[in-house]
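# Requesting a structural model of the entry that follows:
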Amino acid sequence: MPHERTILLVDGQSFYASIEKAARPDLKDKPVAVGDPARKNGIILAACPIAKSRGVTTAERVAEAMAKCRDLVVIRPRMQTYISVSLLITEIFESITDLVEPYSIDEQFLDVTGSISLLGSAEEIARLIQTRVKLSTGVWSRVGIGPNKILAKMATDNFSKKNPAGIFELTHNNIETELWPLPVHKMFMVARRMSAHFARMGLHTIGDIARLDLNEFKRQMRLRMGRQSDIQAEYYWQTANGIDPSPVVPGMRSQIKVINNGRALKWSMYRTMEDIEPLMVELVIEVCRRARRYGYMGRVVAVGAAETDGYQSSSFGRQMTLQRPSYLEHEVGAAVHELFLKHWKGMPLTQLHITLTDLSDDRVYQLDLFEDRERLIRREKAVDTLKDKFGPTAIVRASSLLKTGQAFERAAQIGGHWA
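I've put the predicted structure just below:
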């Protein structure tokens, strides 16, 4: 029988805010949040524990956070710095084990099964990691320990973050007493909508799902969500029972299932279709450019938007299947335009997102008797080459010069934030 694995999920506490406080010792005892202080309707990306204790929350508006905490110091994000620190932390982890899998910019999985004989128990390794990362970056780490990635992740999210030591081990020996009593929304990958489905099924805790027979759970899920829900049912049942055979894979996960891009917007600027179209075109261009970079064409185009007039709000998310997979801007753009006009109620926009899914390898595609697709693909790839060499604004649509275009502002940012 193979030896049980030992997996860690290491999370950097208030990652962006911790980096900023480490760079500014004068802010050590002050409430700090990362966001754009010049954009009061922008969102808080991270808040330090002091700010959180005063009611500041991630993803709330900057103006709301500053109203709650009058002495809040809001610092504009420096994404390149955060990426560099994340890569430094990866190097620290790789000095402990060669099995390191980044999960996000501030979370990484480590398989330390082979390191225990050299460095001590999983808890001792966790403390070693906390010390090295803190000394090198100023970031305090919370560490979840488990026999697999799922349990390590849920140990971090539900227990390590509340434990003063920042370490918690969740195993099959204590899952029933520690994890199962938690409300079902505390389970990994269970969001608000799925929690509501489970509540209507009478499943209020993680243990309610774990204790069910799998076939009975599938039956209940089919009644609630249709026959296609069997795969979902098996996934949630295995998660509740702490079953996860997936390995820790060094490097970033390579399989891409979705390519998307979106913006949170100043609703006062995006009131008419004339205002919205320059941004919509830019989003289509970026989604298609990413798809070409990754070597995928998409068959399904989706548009999501939120709108408000200050009194009432509305949102929608709709998708359309193209006649053939594509990453050509005029084909994807036509679908986006049609979907948006069909479902937009005409109020000013606060969010707009475009997504390309049902991806397939771009080395195989359907030819067209009436359109030279190869020539169009070569043309768009030639534009990509120029942008890669000279920058994303080397060639832009004329509409990006209008006041609601964002191409030039975004070119100076990383991931939508200042570098």
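# drop to CA atoms for contacts and neighbour counts, all remaining ones
OK.
# what about V85, neighbour count?
21 (other C-alpha atoms under 10 Å).
# Now for it: which residues touch it?
T137 (C-alpha atoms under 8 Å, 6 or more residues apart in numbering).
# Can you verify it is assigned to a strand?
No. Secondary structure assignment places V85 outside any strand; it is helix (DSSP: H, G, I helix; E, B strand; the rest coil).
# Counting by contacts, list what the top helix by length along the chain packs against.
Using DSSP state H to define each element, the chain has its longest helix at helix 273-294. Applying 3 or more C-alpha pairs under 8 Å, 6 or more residues apart in numbering; DSSP states H and E, we find helix 273-294 packed against strand 259-264, helix 329-343, strand 349-361.
# Check which element follows that helix along the chain.
strand 296-308 (DSSP states H and E).
# Go through stretch 165-185 and flag the buried ones.
Judged by neighbour count using 16 or more other C-alpha atoms under 10 Å, the buried positions of stretch 165-185 are 166-171, 175-176, 179-180, 182, 184-185.
# nope, stretch 25-37 is what I meant
Of the residues in stretch 25-37, 30-37 count as buried by neighbour count, 16+ other C-alpha under 10 Å.
# Could you also give me the structure for this next sequence, so I can compare it with the first?
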Amino acid sequence: MQSATEVLRKIIHIDMDAFYASVEQRDFPELAGKPLAVGGSPDGRGVVATASYEARKYGVRSAMSSRQALQLCPHLLFTKPRFEVYKQVSDHIRSIFRRYTELIEPLSLDEAFLDVTEDKAGIGSAIEIAQAIKDAIKDELNLTASAGVSINKFIAKIASDYQKPNGLTFIGPSKVIPFLENLPIDKFFGVGKVTAQKMKGLGIHTGADLKRFSEDELRRYFGKSGKFFYHMVRGEDQRPVRPNRISKSIGIEDTFSADIADRDEMMLEFKTLCDKLEKRLENKSKSGRTITIKVKFSDFTQITRSKTNFYDIHRGNDMYLVVQELMEKVNVENLRVRLLGVTMSNFKGPDYIPKEGRQLSLF
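Just a heads-up that it's a prediction; the model follows:
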């Protein structure tokens, strides 16, 4: 494998700062400077989608229950997500990216990789391009973004998180190895809390500590991830920026303001979710074969059930028929449900045909 220093690509990772919360604070000045959670509710129900930096100081994080968030920050404010607005802002941000390159790999609404090895504006400097993008986002949208610039995706991703918020970090070819060797192990992208604790138990506290282990040793301790960790700490990442990154699944879910216990009411909610999922599939020109449902109960336990069809489907009514079949295998008697979800995956067939639909095979 090539060493990191032989790779001459110029990669930028742009990551918006507390995206949903920042949009809300921009649009509603009374929320500015206050601890804010997007998603969840002040009665303790639901889950936080993202939190402002003022809330993060108290330990509030995304995917945290509202109840836990309120325990950490009793004066936390809540607001409902406005995904249509976030999508519009995201589209504007990507139009800014396209001023410099067509090699854009979105990871979500608020972050993306850009390959500017050959930039459209002929600037030549990835650092200048990253700064120009940050300036345009601030001037045109009144939002801030953090940027990481380096020789590959992995290093650029770490760099963008290094000086958040509103940071710009450049890690050049000669700095990659020293930077990684001195980096605390829990700052490495892909190393979660559990893995970090296991590594520390093995005496691995920095990249330099990790580098002392052979690939075989790391595989023995961490399974398949060991190979990733071995190359990670050496700055080796040959993955190209993929403009047409394929979604592996598209889903939708809803957390209710009050638990529901009636099966008919659940099925009505599922029908609504299927109809909404149809629109999302249309927007992505997708159809799929595997339907997965998620049911989360009031005690936060959850189950999933899936079925794979022999043909592609995309219409809400077709998905709902599968959901009905799956729900027949789920016992919800005397149980209260707080969340339902539907996900489509296994996009094997050709792209969705919106007008004519798709004729099913006789066999």
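# Drop the TM-score for these two in here.
Here the superposed chains carry a TM-score of 0.74, computed using TM-score structural alignment, normalised by the length of structure 2; 348 aligned residues with a C-alpha RMSD of 4.2 Å.
# quick revisit: which one of the helices and strands packed on helix 273-294 of structure 1 lies nearest to A47 of structure 1?
Closest approach to A47 of structure 1 among those (C-alpha to C-alpha): strand 259-264, 19.3 Å.
# now the closest one and strand 296-308, what's the angle there?
Inter-element angle recorded for strand 259-264 of structure 1 and strand 296-308: 20 degrees (by axes from the mean of the first three to the mean of the last three C-alpha atoms, to 10 degrees).
# Strand 259-264 of structure 1 corresponds to what range in structure 2?
Mapping strand 259-264 of structure 1 onto structure 2 (TM-score structural alignment) gives residues 250-255.
# Quick check: the matching stretch compared with structure 1, mean distance?
Superposed on structure 1, stretch 250-255 of structure 2 shows a mean distance to its aligned partners of 2.7 Å (mean C-alpha distance after the TM-score superposition for structure 1).
# okay, the helices and strands packed on helix 273-294 of structure 1 in JSON lines with distance to M320 of structure 1 and mean neighbour count next?
As requested, these are arranged in JSON lines below (distance: least, C-alpha to C-alpha, whole Å; neighbours: other C-alpha atoms under 10 Å):
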{"stretch": "strand 259-264", "distance to M320 of structure 1": "15", "mean neighbour count": "19"}
{"stretch": "helix 329-343", "distance to M320 of structure 1": "7", "mean neighbour count": "17"}
{"stretch": "strand 349-361", "distance to M320 of structure 1": "10", "mean neighbour count": "21"}
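# picking up where we left off before, in the buried residues of stretch 25-37 of structure 1, find the pair that's most separated.
Most distant of the buried residues of stretch 25-37 of structure 1, by C-alpha to C-alpha, are K30 and D36, 17.7 Å apart.
# now the strands for structure 2?
Listed in chain order, the strands of structure 2 (DSSP state E) span 11-16, 36-38, 50-51, 77-79, 104-108, 111-115, 145-150, 168-170, 249-260, 288-297, 302-313, 337-345.
# tell me the contacts of the alignment partner in structure 1 of K296 of structure 2?
Residue pairing (TM-score structural alignment): K296 of structure 2 is matched to A306 of structure 1. A306 of structure 1 makes contact with 313-316, 349-352, according to C-alpha under 8 Å, 6+ apart.
# Quick check: the residue nearest to A306 of structure 1 when sequence neighbours are not counted vs V300 of structure 1, distance?
Among residues not flanking A306 of structure 1 along the chain, S315 sits closest, at 4.1 Å (C-alpha to C-alpha, 6 or more residues apart in numbering). Separation of S315 of structure 1 from V300 of structure 1 (C-alpha to C-alpha, to the nearest Å): 20 Å.
# more neighbours, those two?
The neighbour comparison of S315 of structure 1 against V300 (other C-alpha under 10 Å) goes to V300, with 21 against 16.
# Could you report the distance from Y294 of structure 1 to Q255 of structure 1?
Counting by C-alpha to C-alpha, the gap from Y294 of structure 1 to Q255 of structure 1 is 10 Å.
# nearest to K227 of structure 2, of the strands of structure 2?
With C-alpha to C-alpha as the criterion, K227 of structure 2 lies closest to strand 145-150 of the strands of structure 2, at 21.8 Å.
# quick check: angle from the closest one to strand 11-16?
With the same axes, to 10 degrees defining the directions, strand 145-150 of structure 2 sits at 160 degrees from strand 11-16.
# In JSON lines, list the contacts of A306 of structure 1 along with distance to F15 of structure 1.
Output for those, formatted as JSON lines (distance: C-alpha to C-alpha, whole Å):
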{"residue": "S313", "distance to F15 of structure 1": "32"}
{"residue": "S314", "distance to F15 of structure 1": "33"}
{"residue": "S315", "distance to F15 of structure 1": "31"}
{"residue": "F316", "distance to F15 of structure 1": "32"}
{"residue": "L349", "distance to F15 of structure 1": "30"}
{"residue": "T350", "distance to F15 of structure 1": "27"}
{"residue": "Q351", "distance to F15 of structure 1": "25"}
{"residue": "L352", "distance to F15 of structure 1": "27"}
